[in-house]
Structure formats: structure tokens, C-alpha cells
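Asks: Predicted model, plus sequence, below.
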Amino acid sequence: MRVSRRGLLAAAGATLPVAALAQGGGAGPVRLVVPFAPGGSVDVLARLMAQPLGERLRQEVVVENRTGAAGLIAVENVLQSPANGTSLLVASGGQVTIAAALPQPLSFDPMRDLVPVTHLVDTPYIFTAGPSLRQPGLAEMIADAKARPGSITYASPGTGSVTHLMMEILNQETGASFLHVPYRGTGQAMADLMAGRVDMTLGSVASVKPALDRGELRAVATAGHARLAQYPAVPTTTELGIPGMDVRVWIGLVARLGTPAATVARVDEAVRATLALPELRTRLEPLVLVPVADGPAAFGATLAEDAARWKRVVTRGNITLN
């Protein structure tokens, strides 16, 4: 099927057919439900995968954006759909493990009512400084944030986001006090960071790479133990002796509880084959999306570890959404 450019630019909430349906593939189209608007890393990943995944499932695959309530509208949509594998949530921690950790009234339990299908990719996070900061590195920034609590501000895409909770880990593990400035999404946060109205952020490489490449921001550390090929001179938090920052920030597929194990296995097998395609990996590399393709058992273990971590951070920091 030829997909028009107009179709690719369909507004959030529209359904985009991206793979031809072959006879005998299964019970109707497979929806990849994305909890964010078109254009972000999760949405782009879903769209890049959809056609080759559909070919391997021998079913039509569509990408459907269901935005709102920090992605929880998308979760509810999947939970209200049949448990037959035709509605899959392209999830990040905010909709599953963080949602379970935060004190909030939910009509569902994401760790109970969703089942792991496949760990798709990891998204490395990097600390970046704006023009308002003169400290040469993260260690010096931490020293200042300890000596003068609240003197260094950081932008996040919202309270309870991965950025917010990872910065809470930094505060808790180092005794520093970086001041949180939450935004509604990354657009205005990045604009204010580059303008010097907020000092720093911790975000996915994909979200900050354009500004880094233009020299508008400065990379000061990579979260975790491995340096990034894109920024080999930037030290890691492990090298700097900062504990607790080796956090896997993931994107994965989850399905509604009750989805047959055989269906989960079939989708997992098709995803593994899709993510192994050289042409897809070539397109993921500049987005700094690292293919993982762990199946349901390994992904389930990752989710359990993730949920326990965020629960500790939320409890220790007395974090609420108010």
C-alpha cells in the first residue's frame, strides 16, 4: 500500500493504515496505540516499525495516537479493547511503572492490568546545560546545588516524568538540591533552556540532540555506565562516582491482561524479526533509539525492577502530582 504524505501528517487521534493486510493473518488490524502526539520518539518508532511488523504478522498494522492525562487516556483505550492482541500500547515508564508508583486515583492498576509483550528500545538520557550555567561539568553543578540549595533550576516535561524522577534520584543520592521547573511537554522547556530562563535538563538524547549539534546546549554527563557513540567525550555518571543513575529508560509493547500467551508470543516473534532489520536499525540510529527486543519474561522483569525503583523514589521524596 502506498502511504501519502498527507496521511503521515494526520492529526493526533487519527488512525493511519501503514501495512497491507494479508489474508489469514488474524482477527482484524493490529492497533499500535501511542500515548503521545505525532512526531515524538515513541510515535516515530511506532511508525517506522508498523509496515515491516505488519508484513511479519500478515495483518494490517495501524498507528493510533491517543493523547491526554500523561498518556493514561491511551492506557484506558487499550484496557477497554478486546484482549486478543489487536490493541497494543506503545508504552514508556510514565504509563506503566511510574503511573503505578505515583499516588493518584486510577480506575486501573497498570502493573496488574497490562501484560508485557516486548521491550522494544532503550532511550539513553543525557544531562545538558543551558547558556546560564558556567560550571564546566556535572560534578561542579552538584557541588553548587549542595552549597546553595535551589540555585540551579532544571526543566522537565512535567511532574512525575522520567526527567523529574531521575533528577530526584540525583538529589537523593548526592544531597544536592536542584530546583524543579515542570513544563507541559518538551517544547517550551527546550525554548526556555536555550534562552537561559532555566539552567539545565536531563532528557533523551533524541530530544536535545538538535540543540547540542547547533551548540545551543552543552552536554555534561550521560546517565548510566556507558558513553554514547554520538558524544564519546562526555563522561558517564558512573565515571563521576554518582550512584543510582544507571536507569534503563525504555519503550515497549504491552497488552491488556487476558491476552492469550500464544498471541503475545506471536507478536514478540514478529517484533524481534522487525527490529533485526538492518534498514530499520539504520533509521533508529540517528534517533538514538537502541533496539533491545527482549521478550515478555525479560521485559516483565524489567518492569518489576522499574516499578520498585520509582516507588522508592516517590516515597522517599514524598512526590505528589499536586
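Replies: Yep, that arrived. Residues are numbered from 1 along each chain as shown.
Asks: rest of the way, CA atoms for contacts and neighbours
Replies: Fine.
Asks: how about the strands of the stretch 151-300 of the chain, start to end?
Replies: Taking DSSP state E, counting those that start in this stretch to define them, one finds strands in the stretch 151-300 of the chain at 153-156, 179-182, 200-204, 218-222, 250-256, 290-294.
Asks: With respect to Thr320, which of those lies nearest?
Replies: strand 179-182 (12.9 Å; CA to CA).
Asks: Could you name the helices and strands sitting against that closest one?
Replies: strand 153-156 (3 or more CA pairs under 8 Å, 6 or more residues apart in numbering; DSSP states H and E).
Asks: elements contacting the strand it packs on?
Replies: Secondary-structure packing of strand 153-156 (3+ CA pairs under 8 Å, 6+ apart): strand 179-182, helix 186-195, strand 200-204.
Asks: Now with 10 Å, please.
Replies: strand 125-129, helix 162-174, strand 179-182, helix 186-195, strand 200-204 (3 or more CA pairs under 10 Å, 6 or more residues apart in numbering; DSSP states H and E).
Asks: neighbouring contacts of the fourth one?
Replies: Think helix 186-195. Identification of contacts with helix 186-195 by CA atoms under 10 Å, 6 or more residues apart in numbering yields 40, 128-132, 153-158, 181-183, 196-201, 203, 207-208, 211, 215-217.
Asks: what do you get for stretch 211-218?
Replies: Outside stretch 211-218, the residues touching it (CA under 10 Å, 6+ apart) are 127-131, 133, 136-137, 190-191, 193-195, 200-201, 205, 208-210, 219, 231, 234.
Asks: 8 Å instead, please
Replies: 128-131, 194, 208, 219 (CA atoms under 8 Å, 6 or more residues apart in numbering).
Asks: So which of the residues you listed is the closest to Val247?
Replies: Closest to Val247 out of the contacts of stretch 211-218 is Thr128 (17.0 Å), distances taken as CA to CA.
Asks: biggest strand in this protein, by residue count?
Replies: Using DSSP state E, we find that the single longest strand of the chain is strand 114-122.
Asks: roughly how far out does that one sit from the chain middle?
Replies: 12 Å (CA atoms, centre = their mean, to the nearest Å).
Asks: Likewise for stretch 184-200?
Replies: 19 Å.
Asks: Same question for stretch 74-91.
Replies: Taking mean C-alpha positions (CA atoms, centre = their mean), stretch 74-91 and its chain are 18 Å apart.
Asks: Now the terminal residues of that stretch, how far apart.
Replies: Start to finish, the residues bounding stretch 74-91 are 9 Å apart (CA to CA, to the nearest Å).
Asks: hmm, back to that, emit the PyMOL select command for whichever of the contacts of helix 186-195 are buried.
Replies: Remark: buried members of the contacts of helix 186-195, expressed as a PyMOL selection using 16 or more other CA atoms under 10 Å:
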select buried, resi 128+129+130+131+153+154+155+156+157+158+181+182+197+198+199+200+201+203+207+208+211+217
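Asks: Alongside the first one, take a look at this:
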Amino acid sequence: MRLFSSRHGALAVSLCVALAAGAHAQSAWPDKPVRVIVPFPASGATDLVARVVTQRVAADLGQQMVVDNRPGAGGTIGTAEAAKAPADGYTLLLTTSSTHAISPHLLPRLAYDARKDFTPVVHLADAPSVVLVNPSLPVKTVAELVAYGKAHPGKLNYATSGNGTIVHLNSAAFSAQAGIEMTHVPYKGTALAIPDLVAGQVHVLFDSLPTGMPHARSGRLRALAVTSEKRTALAPELPTLAESGLPGYSSVTWFGVYLPAGAPPALVSRVHQAFAKAMLAPEVAASLAKLGVEPAAPSSPAQFGAMVQTDSARWASVIRQHKITLE
């Protein structure tokens, strides 16, 4: 009995030491540079958001945050790489709706499972879109656009940044809820669509605020509404689509941070706190506003995960309904 007790006692001591060491490592995070994978190109929106936020996190923690751009295949290459990393807090993924709420329904053979291979950490920010039309179109409100579309079935077209993009999905969801027919005209980016919209060759575009609003404020285009649930401080004069006769319509590009699956709760909490604190800094909000991005309302990792699942289910429905593919 003594030998049995002694062995178990030794095991218990070893286990306690291991747990204490693990807890210390998590509480001490980070004690070396942290790699933040951004699965999109440098100088793009996600990259710029990442650099604004991680700069503040690094300053608060006194440890380097290294943004590592791993672009390709709509963000799925870098995301797959992040999924295979150790869940020790030294590889994070800073990504958007594209990789976790949209691509899983467009690319069934993804090298990662958006739900099972990651631990949601923090919802950082949101970027609403703005509904733009050519001023020659005889509409000044969303209600008038819908009425025009119903009176001229099949005559309206809408530009997007390509099949399966958030711009495409926003437009498809709008036309379905409004009950109007519009023809899809894909471009390789909304920047290429703007000149045709100004020229009247296309009629409607759901664009990002920072690229779309300067054209609206100059009079070259007309802004009708924003896609967010509530009015945005970035363009407070514009109503939401929900206010404009499409109840429940809400769509933003969200930005968030993930850890690989299996991250200990204490570590998740530590990383969450670090990024949530950074988002409260006025200079972070000011820098993001220049990008057309607003800090998200404070939420827990669980709430972030639930939000993403709701967003994912919504886009899955839109993709099925409109038979959207990447072909």
C-alpha cells in the first residue's frame, strides 16, 4: 500500500507541477514574439486592420507582433496554415467573413474546417458597405430603387468584385429580399467597376465605404443606404437598408482573431483581453475609421463564435438560393 500511495503521490505532484507550469506559461503570454497570420495580401483591408490593431497590442504587452501575410485562394491558404499551428498562443489568425462564413460554402474541399479547426477569440471590427447608384437612375432612395426594379424587370444590373465575393452576396441577398430581378456583372475588384458605374453602364454597386463614399460626396455617384444593422458613424447621414424597407437586412465584413483548435481557456482569455483592450484605444478607432472600419461592440469569445455561425448560415442560404459558384 505504501508503494502504491507513493507512486500515486509522485504522479499527483508531477501533474500539479505540469499544470502550474502550463498555467504560468499562459498567464505569462507572450514571452516571445507572436506570429499573426493574415491570409490576404499586404496593403489590403485585412492587412491594414491587422497592422493597426497589432501595433497597439504589441505596445500594451511589450512584445513584438509579427504580421505574416499568407495570401492565396481567397484567404484559404493562409487559414489552412494557421489551422495546423500549435495552439500555444504564438500563432494567431486575423481574418474576415470570407474564410469562415463564406468560403466553406463555396469551396467544399477546403483544407480546414472553419468550425472544428479553430477557437474563436475576439470580434475586432466591422466594415459596412454602401449602396451606390448612377445619378442618372431616377431613384433617390432604396424604396424608389425597388419600385423602379419592379416596374422594369430585368433592366437593372449590378456590379461586383467577382463571383462569390461579399459584394456579390450582398447584392444577391438584396435583390432576393426586395423581390426584383437584376443582372450580375462581375469585375476583378470594385475599383474597376466604379468607372462603368459613373458612366451608367452598370446601375448598382455595393461598395466599401472608403472607396465608394468619395464618389458619392463628389456627386459622381448617389449613395442610398448602408448595409449595417445600425447607422454608421462613418456616414451618419445614410439610412440602413433595414430602415429603408428591407427589415432584418444586415451585412458587414467582420474582422476577428482565432487560435488553432485546442487552445486552453486561460490562454484564450488572455489573448482576448489583450486585443479587446487595444480596440478601446481612441487612436485605434481613429485609424480604423480612415479604413471604413468600426470597432465591434465588446463581446466574449463564445459570442464571437455564435455570431460567425449565424453569419455562415445566412450566406449558405444565399449561396444555395442563387446557385452561386466560383466557376
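Replies: Now that the structure is in, tell me what you want to look at. From a predicted model like this one, the values you see are computed outputs, not experimental measurements.
Asks: quick one: TM-score?
Replies: After superposition, the two chains reach a TM-score (TM-score structural alignment, normalised by the length of the first structure) of 0.84; 299 aligned residues with a CA RMSD of 2.2 Å.
Asks: Tell me which of the helices and strands packed on strand 153-156 of the first structure sits nearest to Ala143 of the first structure.
Replies: helix 162-174 (9.1 Å).
Asks: The closest one maps to which residues in the second structure?
Replies: Mapped onto the second structure with TM-score structural alignment as the criterion, helix 162-174 of the first structure occupies residues 166-178.
Asks: go on, stretch 48-57 of the first structure?
Replies: The aligned range for stretch 48-57 of the first structure is 52-61, by TM-score structural alignment.
Asks: how much space is there between Val49 of the second structure and Met279 of the second structure?
Replies: Val49 of the second structure is 11 Å from Met279 of the second structure, by CA to CA.
Asks: before we move on, what about Asp88 of the second structure?
Replies: In terms of CA to CA, Asp88 of the second structure sits 23 Å off from Met279 of the second structure.
Asks: The two: which is more packed in?
Replies: Between Asp88 of the second structure and Met279, Met279 has the larger neighbour count (other CA atoms under 10 Å), namely 26 against 18.
Asks: In the first structure, what residue corresponds to that one?
Replies: Met279 of the second structure maps onto Leu275 in the first structure when the alignment is built from TM-score structural alignment.
Asks: wait, that match sits on Pro291?
Replies: Yes - counting by CA atoms under 8 Å, Pro291 is a contact partner of Leu275 of the first structure at 6.5 Å.
Asks: those helices in the first structure, which residues are they?
Replies: For the first structure, applying DSSP state H gives helices covering 5-8, 41-57, 72-79, 97-101, 110-113, 138-147, 162-174, 186-195, 205-213, 261-275, 278-284, 296-317.
Asks: With Trp254 of the second structure as the reference, measure out to the equivalent of Ala223 of the first structure over in the second structure.
Replies: Aligned counterpart of Ala223 of the first structure in the second structure: Thr227 (TM-score structural alignment). From Thr227 of the second structure over to Trp254 of the second structure the distance is 12 Å, taken as CA to CA.
Asks: go on, Ala313 of the second structure?
Replies: From Ala313 of the second structure to Trp254 of the second structure the distance is 15 Å (CA to CA).
Asks: Give me the more crowded residue out of the two.
Replies: Legend: neighbour count by other CA under 10 Å for Ala313 of the second structure and Trp254, higher for Trp254 (24 against 14).
Asks: What is the aligned counterpart of the more buried one in the first structure?
Replies: Per TM-score structural alignment, Trp254 of the second structure is aligned with Trp250.
Asks: number of nearby residues for the residue nearest to that match when sequence neighbours are not counted?
Replies: Closest residue to Trp250 of the first structure apart from its sequence neighbours, by CA to CA, 6 or more residues apart in numbering: Asp122 at 4.4 Å. If you count neighbours by other CA under 10 Å, Asp122 of the first structure ends up with 20.
Asks: Just give me the residue closest to the centre of the first structure.
Replies: Ser92 (4.3 Å; CA atoms, centre = their mean).
Asks: how about that one, what's its partner in the second structure?
Replies: Aligned partner of Ser92 of the first structure by TM-score structural alignment: Thr96.
Asks: intersection of neighbour lists for Leu275 and Pro291 of the first structure?
Replies: Joint contacts of Leu275 of the first structure and Pro291 (CA under 8 Å, 6+ apart) are 120, 281.
Asks: out of the contacts of stretch 211-218 of the first structure, what pair is the most spread apart?
Replies: Going by CA to CA, the pair spanning the contacts of stretch 211-218 of the first structure furthest: Pro131 and Val208, at 14.1 Å.
Asks: quick one, what contacts Thr320 of the first structure?
Replies: Neighbouring residues of Thr320 of the first structure by CA under 8 Å, 6+ apart: 102-103, 160, 314.
Asks: Highest neighbour count among these?
Replies: In terms of neighbours by other CA under 10 Å, the contacts of Thr320 of the first structure top out with Gly160 at 22 neighbours.
Asks: Matching Lys140 of the second structure against the first structure, which residue comes up?
Replies: Match for Lys140 of the second structure (TM-score structural alignment): Pro136.
Asks: show me the contacts for its match.
Replies: Per CA under 8 Å, 6+ apart, neighbours of Pro136 of the first structure: Val220.
Asks: Could you count how many residues lie near Ile169 of the first structure?
Replies: Ile169 of the first structure: 22 neighbours (other CA under 10 Å).
Asks: distance of it from Val121 of the first structure?
Replies: Using CA to CA, we find Ile169 of the first structure at a distance of 22 Å from Val121 of the first structure.
Asks: repeat for Arg281 of the first structure
Replies: On the measure of CA to CA, Arg281 of the first structure and Val121 of the first structure end up 11 Å apart.
Asks: One more: Ala233 of the first structure?
Replies: 24 Å.
Asks: So for those two, which sits in the more crowded spot?
Replies: Using other CA under 10 Å, the more surrounded residue of Ala233 of the first structure and Val121 is Val121, with 22 against 12.
Asks: Which residue in the second structure aligns with the more buried one?
Replies: Per TM-score structural alignment, Val121 of the first structure is aligned with Ala125.
Asks: same deal with Gly317 of the first structure?
Replies: By TM-score structural alignment, Gly317 of the first structure lines up with His322 in the second structure.
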